[in-house]
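Undergrad: Here is the input, now give the coordinates:
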Amino acid sequence: MSGDRPSPLVIERILRDRVGIWQQIVAERDLSALTGRMLASSAIALACYGAVLGAFHSPLMALTSALKLPLLFLVTLAICLPTLYLFNLVFGARLSVRQSLALVMVAITVTSMLAVAFAPISLFFLITAPDYGFFKLLNVAILALSALVGLRFLTGGMQVLNDHGLLAPTPVPAQAPAQVNAQAQAVPAAVPAGSVPAAAPAASESAEPVAVPAAATVDGSASNGAATVAQPPAHVPAQWSGQPAGASFPPGYSVPPGYPVPPGYPAAQRPWGTPPVRRGEPTQRPASMTLLYIWILLFGFVGTQLAWTLRPFFGDPGQDFAFFRSIDGNFYAEILRTIANL
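TA: This next block holds a predicted model:
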């Protein structure tokens, strides 16, 4: 499914055509419609799964959980999205608000749809093994697994944006040092100073023989006084054809094909015309990618605390119905206590 069709089941396109989704976000094409469909799909899926959670207590609890579970995800997104967007701006990324929102909505859509896919399993254990502690841990594990898969989509999308240069600041052309210019001007007239051919000519173009002086042969050894003629490869550009072998080249330029490599010349192993490679400098990921992982942790902490604030979602059968509980303890202490009571 390569086309973007107006269907609430946008999850089908996300799973089958994720490359098309990333390209649409990169091009910032029709993101409002895409985000709206993801929002509608996520809200419906989370409402259905929330109803399953609250069904353990009563139909009224199922109704309230169907309202609170979508609210949990969307409010968490509203709290954390400005942080992600501003961090990207601080470190030079060129993501717009709509691109950031669409990326996070892809993760939430995948999470919600995967969670609702587990709803029949949750209902099965609700009917066959109605234990409150087990049912609560089972659904927490389902939501955690679904969230991990959704976050994998988020990191994948950010990596695609990084490959398109949206997570790195616009590079500023470096100024050539004065000594480089001076050495470039010392190149013989056959080699224009500071110029590199844009593209090698076709192999059918002829190249003139290269005369190697008697004092400097290709292998660096002394000759018997007669000039040696070396035939360069056919793809050597015409402006290099008459250049004597062993001539000096500007620092930062590779030695053209067919010419001897000066001892210790660092550019010999690089493509012709590429800038010098600085050894010992590890490749670093953009700061925006590192901040993404920090933001994911922040999103998780905010989400779990908000879930604790909006509880109950399951509804303890030993207590009466309540739309909210008093805020005491925290989510992680409750999970540890539940595990200990099993």
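
Undergrad: C-alpha from now on. contacts and neighbour counts both.
TA: OK.

Undergrad: And the strands in the protein, which stretches?
TA: Using DSSP state E, the strands found in the chain span residues 210-212, 228-230.

Undergrad: CSV please, covering the ones you listed and showing mean neighbour count.
TA: Listed next are those as CSV, based on neighbours: other CA atoms under 10 Å:
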stretch, mean neighbour count
strand 210-212, 19
strand 228-230, 16
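
Undergrad: Adding distance to Leu291, write the ones you listed out as a markdown table.
TA: Output for these, formatted as a markdown table (distance: least, CA to CA, whole Å):
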| stretch | distance to Leu291 |
| --- | --- |
| strand 210-212 | 55 |
| strand 228-230 | 56 |
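
Undergrad: to compare against the first, here's another:
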Amino acid sequence: MSTSSEPLPFVPSSSIALAPSGMLRTAELLLRNPSAVLAQVQAGGAELRELPLRLALCALAGFGAFGFLLGFTRSPLAGLAAAPKLMLVGLGSLAVCLPALHVYGRLLGARLTALQAVCEALVALGTTGLTLLGLCPVWLVFANIVNHPPTGYFHVMLGSLVFLGLAALRGIAVLVGALRLQGRTVLHLLAWTALYGMVGMQMAWVVRPFVGTPGSPTAAFRPLESSAFDAATTLLRSNLDSLDGRPPSSSNDETETFQSEESL
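TA: Got it, this is the predicted structure:
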């Protein structure tokens, strides 16, 4: 008894190995060759319409993971609440500042469509998100070392600002470097970065707490008091006091003020 069957079409193994989804391909390019992503943005084309979603997902993955670990220093529940908050801060600040980026670029001679300007901003934010994702193991070690009473909370808060700042600087550095290689102006981007940083800090202040002051009841949000910049100054002073062996903040009144005006 004989059977016959049609031969299956031959599919090279290399094509299977080199055919990841668009999302994974974009993430890999952001890590290894962000200039290629920006070249794709500059060239335009049909695929440009799908790029903002991919870049936004890269950013959300990193901000969400880091936000969860930030809140997790207090409790798993705080981590689940902090993750969407940090995602909102990253993408929400970008949405608020995007019109300014497009206007600045136009004033300085950048010839980009609105979609291309969005993609370039998301390249920086996506790189920031992937950097935060890579820093997550480092954050776990750092938080485990410093998160001990009575001063651990202040070290965790200052450390979170440093980690977020480093990731943001890498995102901007990658974008600036790629634009310079293309011979394009970056002045509008530097001005916009300062604006984005201020908006991001204030938005983080609005949706706080991310961890919650030790001893205070758990709250989804806190009432607005002062500003993010005042709280950052108090946070820095509290860390300097603890390094000198003094109680955090120079007086009990300031300590109570910081607990009510929690920055993160």
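
Undergrad: right, and the strands of the first structure - which one's nearest Ser96 of the first structure?
TA: strand 210-212 (55.6 Å; CA to CA).

Undergrad: counterpart of that closest one in the second structure, which residues?
TA: Alignment note (TM-score structural alignment): strand 210-212 of the first structure is unmatched in the second structure.

Undergrad: And for stretch 304-315 of the first structure?
TA: Taking TM-score structural alignment, stretch 304-315 of the first structure hits residues 201-212 over in the second structure.

Undergrad: which residues are contacting that stretch?
TA: 67, 70-74, 78-79, 81-82, 85-86, 89, 93, 218-222, 224, 227-229, 262-264 (CA atoms under 8 Å, 6 or more residues apart in numbering).

Undergrad: from those, which ones fall inside helices?
TA: Judged by DSSP state H, the contacts of stretch 201-212 of the second structure include 67, 70-72, 78-79, 81-82, 85-86, 89, 93, 228-229 as members of helices.

Undergrad: Of these, just the buried ones, PyMOL syntax please.
TA: Only the buried entries of these go into this PyMOL selection, using 16 or more other CA atoms under 10 Å:
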select buried, resi 67+70+71+72+78+79+81+82+85+86+89+93+228
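
Undergrad: Export the ones in helices among the contacts of stretch 201-212 of the second structure as JSON lines, with columns for distance to Cys136 of the second structure.
TA: What follows is those, written out as JSON lines (distance: CA to CA, whole Å):
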{"residue": "Gly67", "distance to Cys136 of the second structure": "10"}
{"residue": "Leu70", "distance to Cys136 of the second structure": "9"}
{"residue": "Gly71", "distance to Cys136 of the second structure": "13"}
{"residue": "Phe72", "distance to Cys136 of the second structure": "12"}
{"residue": "Ala78", "distance to Cys136 of the second structure": "17"}
{"residue": "Gly79", "distance to Cys136 of the second structure": "13"}
{"residue": "Ala81", "distance to Cys136 of the second structure": "17"}
{"residue": "Ala82", "distance to Cys136 of the second structure": "15"}
{"residue": "Lys85", "distance to Cys136 of the second structure": "17"}
{"residue": "Leu86", "distance to Cys136 of the second structure": "14"}
{"residue": "Val89", "distance to Cys136 of the second structure": "18"}
{"residue": "Ser93", "distance to Cys136 of the second structure": "22"}
{"residue": "Ala228", "distance to Cys136 of the second structure": "24"}
{"residue": "Phe229", "distance to Cys136 of the second structure": "26"}
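
Undergrad: between the ones in helices among the contacts of stretch 201-212 of the second structure, which is nearest Val37 of the second structure?
TA: Nearest to Val37 of the second structure among these, counting by CA to CA, is Ser93 at 22.2 Å.

Undergrad: so what corresponds to that closest one in the first structure?
TA: In the first structure, the residue paired with Ser93 of the second structure is Thr76, using TM-score structural alignment.
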